[in-house]
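S.K.: based on what follows, work out the 3D shape:
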Amino acid sequence: MDTLLKLRPLTTADIDCASQICLAAFNQSVAHTVSADGIATFFKIASPDAFQARMHKDTFMLVAEREDIVIGVAELREGHHISMLFVRPDQQQQGIGRALLHGLLNHVRSNTVTVSASLTSVPAYEKYGFKVTGEISETAGLIYQPMSLSVDIK
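M.R.: Coordinates of the predicted model:
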């Protein structure tokens, strides 16, 4: 892992920045693959208010930062489902997503980690070791590929 990269739990002070990172990465890589309904759904999910609400649920959220600047965010829901994994567009392809994933894996409570991967992120998840587990689906305009990763929990 990049020695200058620091992973830490997301705090309420990080929420606006985390939301902006998710929206910027989504707009660059995913928005063109979904309908207007899908874009609206994602904007609701990635809003600061939605992040704030999820902080009080069974969710673990991490940020990656370099020189005190948040550049990535990841979220593990219910100890087994990756619901967010986004890196600032200008910081991608540097191992930050992999570092965030490994950080989340330290907090899993199941031998199977799942993700509903956007179609554009499937190759990245395959590089991380995830396998396709079902048919491409759509919910509220978001198109996704169900995937999973087998892990040994500690």
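
S.K.: contacts and neighbour counts: CA atoms only from here.
M.R.: OK.

S.K.: any idea how far Tyr125 is from His102?
M.R.: 12 Å (Cα to Cα, to the nearest Å).

S.K.: make that Glu138, sorry
M.R.: 27 Å.

S.K.: circling back to that earlier point, Tyr125 and His102: which has the busier surroundings?
M.R.: It is Tyr125, of Tyr125 and His102, that has more neighbours when counted by other Cα atoms under 10 Å, with 21 against 13.

S.K.: this one next, for a side-by-side:
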Amino acid sequence: MDITIADYQTDQVEKKLQKILGNVEAVGGSCPIRTILARFSDKWSTLSIFHLGQAGTLRFNELKKRIDGISQRMLTVTLRALERDGLVTRQIYAEIPPRVDYQLTDLGRSLLVQIIELGDWASNHSNQIMEARKRFDSREPKVVGSELV
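M.R.: Predicted coordinates:
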């Protein structure tokens, strides 16, 4: 029996999912990559990675100005976490006032490429998602048993 491209792609997806989720049972239900995925899936980390990827190197206040709505404290926490994960480097210059520059590491740039792909997907499918939301939001609520769904 011949294997089709669709079969091959399905097989590859299943293998990748097994690789990602396969250890969950072995480690007591805790997925070891969850904290890594959580790091770059929050909006402040993603926006920081985007802006650093676009600019190359930014000072703290330059980055803060580019990320609408982020507080100084949240940007500090975000950058420290990204630095801890090896995605961002911080260079401190002994000047008055002190100057601190941030930039993506090679690892951070490789992540940026993947996030851009996800952004492209979102852009390419935004109309479908908005339509699905409209259909969902316009549905009449239904009662199943004693619960409203």
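
S.K.: TM-score for these two?
M.R.: Here the TM-score for the pair of chains, by TM-score structural alignment, normalised by the length of structure 2, is 0.26; 78 aligned residues with a Cα RMSD of 5.8 Å.

S.K.: show me where structure 2 has its strands.
M.R.: For structure 2, the strands defined by DSSP state E cover 57-59, 88-93, 99-104, 143-144, 147-148.

S.K.: can you show me the helices along structure 1?
M.R.: 15-29, 36-45, 48-54, 96-105, 122-127 (DSSP state H).

S.K.: report the angle between the longest one and helix 36-45.
M.R.: On the basis of axes from the mean of the first three to the mean of the last three Cα atoms, to 10 degrees, helix 15-29 of structure 1 is oriented at 160 degrees to helix 36-45.

S.K.: report the contact partners of the residue lying closest to Leu62 of structure 1 once chain neighbours are set aside.
M.R.: Distances taken as Cα to Cα, 6 or more residues apart in numbering place Pro9 nearest to Leu62 of structure 1, at 4.4 Å, with adjacent residues excluded. By Cα atoms under 8 Å, 6 or more residues apart in numbering, Pro9 of structure 1 lies in contact with 60-63.

S.K.: with distance to Ile96 of structure 1 and neighbour count added, can I get these in TSV?
M.R.: Below are those laid out as TSV (distance: Cα to Cα, whole Å; neighbours: other Cα atoms under 10 Å):
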residue	distance to Ile96 of structure 1	neighbour count
Phe60	17	20
Met61	15	24
Leu62	12	23
Val63	10	27
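
S.K.: make CSV from the residues you listed and add distance to Phe51 of structure 1 to it.
M.R.: Shown next, in CSV, are the contacts of Pro9 of structure 1 (distance: Cα to Cα, whole Å):
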residue, distance to Phe51 of structure 1
Phe60, 11
Met61, 9
Leu62, 12
Val63, 13
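
S.K.: just checking, which of those residues belong to strands?
M.R.: By the criterion of DSSP E, membership of those in strands covers 60-63.

S.K.: which helix in structure 2 runs the most residues?
M.R.: Max-length helix for structure 2 by DSSP H is helix 106-138.

S.K.: which other helices and strands contact that one?
M.R.: On a contact count with 3 or more Cα pairs under 8 Å, 6 or more residues apart in numbering; DSSP states H and E, helix 106-138 of structure 2 meets helix 43-55.

S.K.: pick the most deeply packed of the helices of structure 1.
M.R.: helix 96-105 (a mean of 21; mean count of other Cα atoms under 10 Å).

S.K.: how far away is Arg84 of structure 2 from Thr78 of structure 2?
M.R.: Taking Cα to Cα as the criterion, Arg84 of structure 2 is separated from Thr78 of structure 2 by 10 Å.

S.K.: neighbour count winner among these two?
M.R.: Neighbours per residue (other Cα under 10 Å) separate Arg84 of structure 2 from Thr78, with Thr78 holding more: 21 against 11.

S.K.: I'd say that one and Ser45 touch.
M.R.: Yes - under the criterion of Cα atoms under 8 Å, Thr78 of structure 2 makes contact with Ser45 at 6.0 Å.
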